[in-house]
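Chemist: I'd like to go over a predicted model; first the sequence, then the structure.
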Amino acid sequence: MISRLLVANRGEIARRVFTTCRRLGIETVAVHSDADAGLPFVAEADHAVRLAGNAPADTYLRIDLLIDAARRAGADAIHPGYGFLSENADFARAVVDAGLTWVGPPPEAIETMGDKVRAKEVAETAGVPVLSAPDSPTDADFPLLVKASAGGGGRGMRVVRSLDRLDAEIEAARAEAASAFGDGTVFVEPYVEAGRHVEVQVFADADTAVALGTRDCSVQRRHQKVVEEAPAPGLPAETERAMCEAAERLARGIGYRGAGTVEFLYDPATDRFFFLEMNTRLQVEHPVTELVRGLDLVELQLGVAEGAGLPGDLPLRGGHAIEVRLYAEDASYTPQSGRLVTFDLPADGRFGLLPSSGVRVDSGFASGDEVSTFYDAMLAKVMAWAPTREQAVRMLVAALRRARIHGVTTNRDQLVEILTDPVFVGGEMTTTWLESRPSPGSTTIDRRTLVAGALMLAADDAARRTVQQGVPAAWRNVPSQPQRTTFEGHEPVEWWGTRDGFVVDGAIVLEASPVHARLEVDGVTVRYDGLIDTPRTSGTREVYVDGPVRSVRLREVPRFTDPADAVASGSLLAPMPGTVVAVKVEAGREVAAGDVVLVLEAMKMQHTVTAPHDGTVTKINVEPGAQVASGEVLAVVDQSPGG
């Protein structure tokens, strides 16, 4: 029996495993980097061991440090979570060799499925259809997909559409895979443009392997899943049964144990499916299977690791479950970092099963936590279960709209757009749909939101003053002239402060406080909640306004600006905090628009910074290994006369 379990991972998945352990009476051990020391998963563990440093290669990817941490903390078992070393056969063997219980499949099965080329051969032997690319591709064979042999999550993955780009994309994929997983091995396969990503959750003990149903994970950006649901909608019953049987054959054929996922590419046009890979771990999206089955998959993992068999009668709760991944990223999918001033997600349950219809949230962060640049950008998984898909969608949209998230830009609004798009509502999404759908463009901010933000700032000023508190906010001795508040990117808001409240345009009257504003229009009162923050880096006030539909971040334009804050024309600014991994040019070199100047790494993804125009590189302010802040000047490209 397991008495003390170390989770060799971080954030949300560590908290998820700890929740089941507490219910079962198993003590828990967290390991953490320096950047993660203050996160909730560390506080929730019974014991915690520091891994000095921040980069994954120095912390969560160090087998020796993890085994030593287990020894020092008195753990008798290790759960790998997902990502990092969860599909590393050497780690599994090291755990077993150290006399510890490995909560995962046998190392041999991890090794077989971890080599995705070999995995395809095994699948083909088991009678599962596979995709194969030619050894020497020609123009007729494109598009092709370059994939990392180890790991997943879209890292080390590139779509290549022409032969002249193949070598460069392979090298880029190798570098990204090596950084994310410690293994730069990649392979190439045909790329199906309009397929669906459907996977089967399998579970195996010493005697059998069973399929626990399908999940659809077709909504992806940059080959990383954004929305997952169970069961896969619109899948013909015969096809679903064939997929589940194929997954069971594959698991039995390699002597699998524990939780695993067999991923397929489904072509709706031909009703055919092809093996993609097998993930020999618990998936990020495992909760949607838990919700429709009424199972705790972590509890089943622990039971199999202790030598118990699967229950003879696995429940099937039914209904439909949908999960979205809430990321710290902007609309262009650029990872963001910083302090989560407010992180409030409405939920009926967390890290566990729901007793009835409702919303479950599995998160790795709380209000006040710092989102670093060292790890994946996912903040939380928000999911809903209901008797029907339509009800689950509606419930999930409502939960996202009620969420209050301040301080870090997230994809919350994009998730609402996805869930309400007719293509998604109709279950017609494919793996290319999200990135090919027309961009909604910049969403217009309702003027009432700007007014509410301006008056919250005014009310904040009034609340802070220590004298003349009876005088109306922003009172002036020329009452015919309004006050003006300007936010970056928006027209000024003009308003008057009176003894009865605030007046805008002579018709809109608001009562405001630093935390909310009530706006009355045509007899209807709408409440806007907010939060005012002054970032340490800039000192410029920001106000977060939560309206009836969305949340908006507004930055106040100072009345007087410091000339020292201006940057030279042609400056290349860091799009996010990160680490410089390569500088491709030197000062004095001529470049063309689009040429790569340097490469940044943030949150396990690499991002290229290119020349905005033809010109000459006059300054390079960084070197490989340098840590940079968002907005920092990395280099300067002076535009040539003909540029």
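Modeler: Ah, there it is. Quick caveat: nothing in here was measured; it's all calculated off a predicted structure. Numbering: from 1, shown residues only.

Chemist: Please count neighbours and contacts with C-alpha atoms only from this point.
Modeler: OK.

Chemist: any idea which residue sits dead centre in this protein?
Modeler: Nearest to the mean C-alpha position of the chain, by C-alpha atoms, centre = their mean, lies residue 378 at 2.7 Å.

Chemist: what about residue 31, how many neighbours?
Modeler: 27 (other C-alpha atoms under 10 Å).

Chemist: Below is structure B, check it against A:
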Amino acid sequence: MFTKILIANRGEIACRVAATARRMGIRTVAVYSEADAGAKHVAVCDEAVLIGPAAAKESYLCGDKIIAAAKTTGAQAIHPGYGFLSENAEFADAVAAAGLAFIGPPARSMRAMGSKSAAKQLMEGANVPLVPGYHGDEQDAAFLQRQADRIGYPVLLKASAGGGGKGMRVVERSEDFAAALASCKREAISSFGDDKVLVEKYLTRPRHIEIQVFADTHGNCVYLHERDCSVQRRHQKVLEEAPAPGMTLERRMAMGEAAVAAARAVGYVGAGTVEFIANQDGSFYFMEMNTRLQVEHPVTEMITGTDLVEWQIRVAAGQPLPKQQAELAINGHAIEARVYAENPEKGFLPSIGTLRHMGTPAAVEFELGGTPGLPAAVRIDSGVREGDAISPFYDPMIAKLIVWGADRTQALARMSQALSEFQIVGLATNIAFLKRLIESDAFASADLDTGLIERNGEALFPQAKAAPAAALALAALSLVESEKDKSASVAANPADPWGQALGWRMNGAYQRQLSFTDDYAAGTEAKAYNVKLTYRAHGWDIEMAGVSSRLELVARNGAELSIRLGDTACHGSVRRDGEVFHVFTGGRHYTLGYNDPMAHAGEHETGGGRLTAPMPGKVVAVMTEAGAEVKKGQPLVIMEAMKMEHTISAPSDGVVEEVLYQVGDQVADGAPLLAFKAAA
């Protein structure tokens, strides 16, 4: 067995691998970029080596630097995690050539499965069911369009070397094919350095079901049952669960055996995932094989009582699989939610910023390896801590929230409760969206397919509602209590009522007007709230929207407040970030901007008519020019950020007065991209 391994990754997967290695008594070496010098994965490993600047291509994608770090520190093996170099056959070969063990599959297996088109030809020979499509090498645009016309629309364009939803486009009509192909190829070359695509029939209402397989060097190969990953946005997974709802024993066995056949066809060793697209009628087709550990592997661990990272390490060390197929039973139900720094109301654009506050649900640490008894009800895998920054250089994942229940109903309830307890301040997140998704009729009833989010847009993206009286009262009370604390700390004489912000008056009552705005919902005007407080000897009178109530502070412990509003008891926590109050109450998060009358008005808004960048990124296409007359919704500029394309369109009919950036330019968040004049 190894005594020291290097983890060639970052974030939550590096922390996850380090946790298992520590339990096994194996020392770990982290690698990090300049941007990650203070990152959590650096802190949890025994040693750490700087390998380059922030950009991944100059650090985490530099295999020679990583191998050199392993040799220098005396590591005997390299665990690639997922992403970066995890499916890079050349890197695996280089690791072996350096006399180190690669904790992953053989390079030959990666090459066989690395090209989606070649893999599908291989699977056809192994009698694994395939979706109708074109998987060949011919890439002429006209030829590919003829193939799409032959297959019949809608079709799906997929980057042959792709993964993670990158380089994928659904084309509904033949006349849209050329533009979609060009966009798909741009994203593919940017993400994978290869613009080859394949064309497949796009199935309506399909489910995405994947099988976890594991093989060793002794000829053993097993499947650890399935995961349902149907709930996606932009072809990227949002929720994953195991086992798949509605799966029959016969279908599970058929899919498992097909997955094992796929693995054996390429001489596979280690952890892998065979992904299938499944029709509602029970038929299924091979999509691709991910030759690495998956982001969603924890749900498999929780229902099978296994530690897949430990299996990876043992297999790489030449040991046989810890369990055979007959020993891999399913226990209960597990669901994973990916908590991202992103704004669902703005098309899931990533959010950049600092985690000023990060409060997570109470979690009992999951006993990896399957100790006797039940798994933990809640597990959190994260690579960040409060105070860390989410940068534009890497994936904006904050944490993976995983719950286990004796059945799906219990798992759903636990996930809903856990999301209610998750608190993030400092950047936008998808937590509220995830909670709506978990509680939606479609997901709760297991009416699953890859279009679930789009089909249920009205329920998942509801119109913004007014902040409730309890949230406003908590914000107001938090403000006045913090002012009391501050005045008491600076008062020359703590007993002097004139030097403290207690609201005391010799004659009469002190009244105060507070103004908040609630602009959390994208695309809506900020809603103003006026709160009138009247100080009393023991508490306050509060008036909101013309309704007066008695307000009392029952208990306070830091940011946690218990209050009585009229006859109603309320509890919540309030986190202030500058002039913004983040109120967490009733399982919801309310963002209230405080309009401080003593503060300066701030910067005046710049003149209108400029379309701005929604986030930091690079301009990859300019589709207009100065003087051009454009129509509302017409694409003007395409930006790339975090390997995803974002189209900036005309907000109305008008004229482009000036184009401020060209293809290849880096653009800051909020930078004006064009000068635009709306039509009269």
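Modeler: Cool, the structure landed. None of these values were measured; they are calculated from a predicted model.

Chemist: on that earlier part again, aligned partner of the residue nearest to the centre of the first structure in the second structure?
Modeler: Using TM-score structural alignment, the equivalent of residue 378 of the first structure in the second structure is residue 397.

Chemist: ok, the spatially closest residue to its match that is not a sequence neighbour - contacts?
Modeler: Distance criterion C-alpha to C-alpha, 6 or more residues apart in numbering; nearest residue to residue 397 of the second structure, sequence neighbours excluded, is residue 340 at 4.4 Å. Contacts were defined as C-alpha atoms under 8 Å, 6 or more residues apart in numbering; by that measure residue 340 of the second structure touches 350, 396, 397, 398, 399, 429, 430, 431.

Chemist: make it 7 Å
Modeler: Residue 340 of the second structure is in contact with 396, 397, 398, 429, 430, counting by C-alpha atoms under 7 Å, 6 or more residues apart in numbering.

Chemist: Next one: it from residue 544 of the second structure, what distance?
Modeler: From residue 340 of the second structure across to residue 544 of the second structure, the span is 34 Å (C-alpha to C-alpha, to the nearest Å).

Chemist: how many neighbours does the closest residue to residue 161 of the second structure other than its chain neighbours have?
Modeler: Once flanking residues are discounted, residue 161 of the second structure sits nearest to residue 115: 5.2 Å by C-alpha to C-alpha, 6+ apart. Counted with other C-alpha under 10 Å, residues neighbouring residue 115 of the second structure total 20.

Chemist: coming back round to it: hang on, isn't the match of residue 378 of the first structure packed against residue 341?
Modeler: Yes. At 6.1 Å, residue 397 of the second structure and residue 341 qualify as touching, with contact defined as C-alpha atoms under 7 Å.

Chemist: Which neighbours do these two have in common?
Modeler: Contacts common to residue 397 of the second structure and residue 341, judged by C-alpha under 7 Å, 6+ apart, are absent.

Chemist: quick one: the helices in the stretch 251-400 of the first structure?
Modeler: Here the stretch 251-400 of the first structure has its helices, by DSSP state H, counting those that start in this stretch, at 286-293, 297-305, 389-402.

Chemist: Just say which of those is most tucked in.
Modeler: helix 286-293 (a mean of 25; mean count of other C-alpha atoms under 10 Å).

Chemist: Quick one: residues contacting the closest residue to residue 324 of the second structure other than its chain neighbours.
Modeler: Computed as C-alpha to C-alpha, 6+ apart, the closest residue to residue 324 of the second structure that is not its neighbour in sequence is residue 222, at 6.7 Å. Going by C-alpha under 7 Å, 6+ apart, residue 222 of the second structure touches 213, 214, 215, 260, 324, 325.

Chemist: Can you match those residues up with the first structure and say which hold?
Modeler: Contacts conserved in the first structure for the contacts of residue 222 of the second structure, counting by both residues aligned by TM-score structural alignment, their matches' C-alpha atoms under 7 Å: 213, 214, 215, 260.

Chemist: Surely the last one forms part of a helix?
Modeler: The reference is to residue 260 of the second structure. Yes. When DSSP: H, G, I helix; E, B strand; the rest coil is applied, residue 260 of the second structure is found to be in a helix.

Chemist: how about the helices in the stretch 401-550 of the first structure?
Modeler: Counting by DSSP H, counting those that start in this stretch, the helices of the stretch 401-550 of the first structure are 412-420, 422-425, 433-436, 447-464.

Chemist: distance of the counterpart of residue 297 of the second structure in the first structure from residue 389 of the first structure?
Modeler: When the first structure is aligned by TM-score structural alignment, the residue opposite residue 297 of the second structure is residue 286. Distance, residue 286 of the first structure to residue 389 of the first structure, by C-alpha to C-alpha: 18 Å.
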